[in-house]
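Participant: quick one, structure for this:
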Amino acid sequence: MFHHFFNAKRKIVIELNERYFDKNSLMRAVVQHLESEGKQCEMIDVNTLILDGKKYYVHETNVAATYCPPVQRAVLTEIN
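Facilitator: Here you go, the predicted model:
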């Protein structure tokens, strides 16, 4: 998994190497990835997690590519 931080928009985008077909599996993979990077992460429900004390809403996107399979991404948006 690769991650890119977009601090100005309070978003984190995680590009996934594998495809996840249900939200629970996707959320577990995101939590596992963030914890492997030393972050404190806890899943609240299938749409929400707490990362280093901040609450984030999580949704997935798919980016189409011309000559390869689409890339699945998890987008974390900070909730106030």
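
Participant: alpha carbons only for contacts and neighbour counts from here, please
Facilitator: OK.

Participant: look up the closest residue to residue 43, ignoring the ones flanking it.
Facilitator: Once flanking residues are discounted, residue 43 sits nearest to residue 49: 4.3 Å by C-alpha to C-alpha, 6 or more residues apart in numbering.

Participant: for the comparison step, fold the sequence that follows:
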Amino acid sequence: MLRRRAIGETVEQIQPDLIIPTGRRKGCGPSLSSIYRALSEHDKRQAYPEAVQAAHADFAALHQRDRSPK
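Facilitator: Next comes the predicted model:
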């Protein structure tokens, strides 16, 4: 998706070629809004990598705390 977008294709041109691999809608194509949401998330992750790392670390610590014996 990102490569095709980088060479100038629009999301509308790319959408028919995309397939959801898992879940309830497995085998269907994503909606335009889902694609734009995913692109927005990707842009946020690229812009703020330290925030993503901090969130992953917080989640791991929380998950580890929940699994520890009481």
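
Participant: and the TM-score between these chains?
Facilitator: The TM-score (TM-score structural alignment, normalised by the length of the second structure) is 0.29; 34 aligned residues with a C-alpha RMSD of 3.7 Å.

Participant: mind listing what the residue nearest to residue 43 of the first structure touches?
Facilitator: 41, 42, 43, 55, 56, 57, 58 (C-alpha atoms under 8 Å, 6 or more residues apart in numbering).

Participant: helix, strand, or coil at it?
Facilitator: Per DSSP: H, G, I helix; E, B strand; the rest coil, the secondary structure class of residue 49 of the first structure is strand.

Participant: next one: it from residue 71 of the first structure, what distance?
Facilitator: Look at residue 49 of the first structure and residue 71 of the first structure: by C-alpha to C-alpha, to the nearest Å, they are 22 Å apart.

Participant: equivalent analysis for residue 15 of the first structure, please.
Facilitator: 7 Å.

Participant: who has more neighbours, the two?
Facilitator: Neighbours were counted for residue 15 of the first structure and for residue 71 using other C-alpha atoms under 10 Å; residue 15 has more, 20 against 15.
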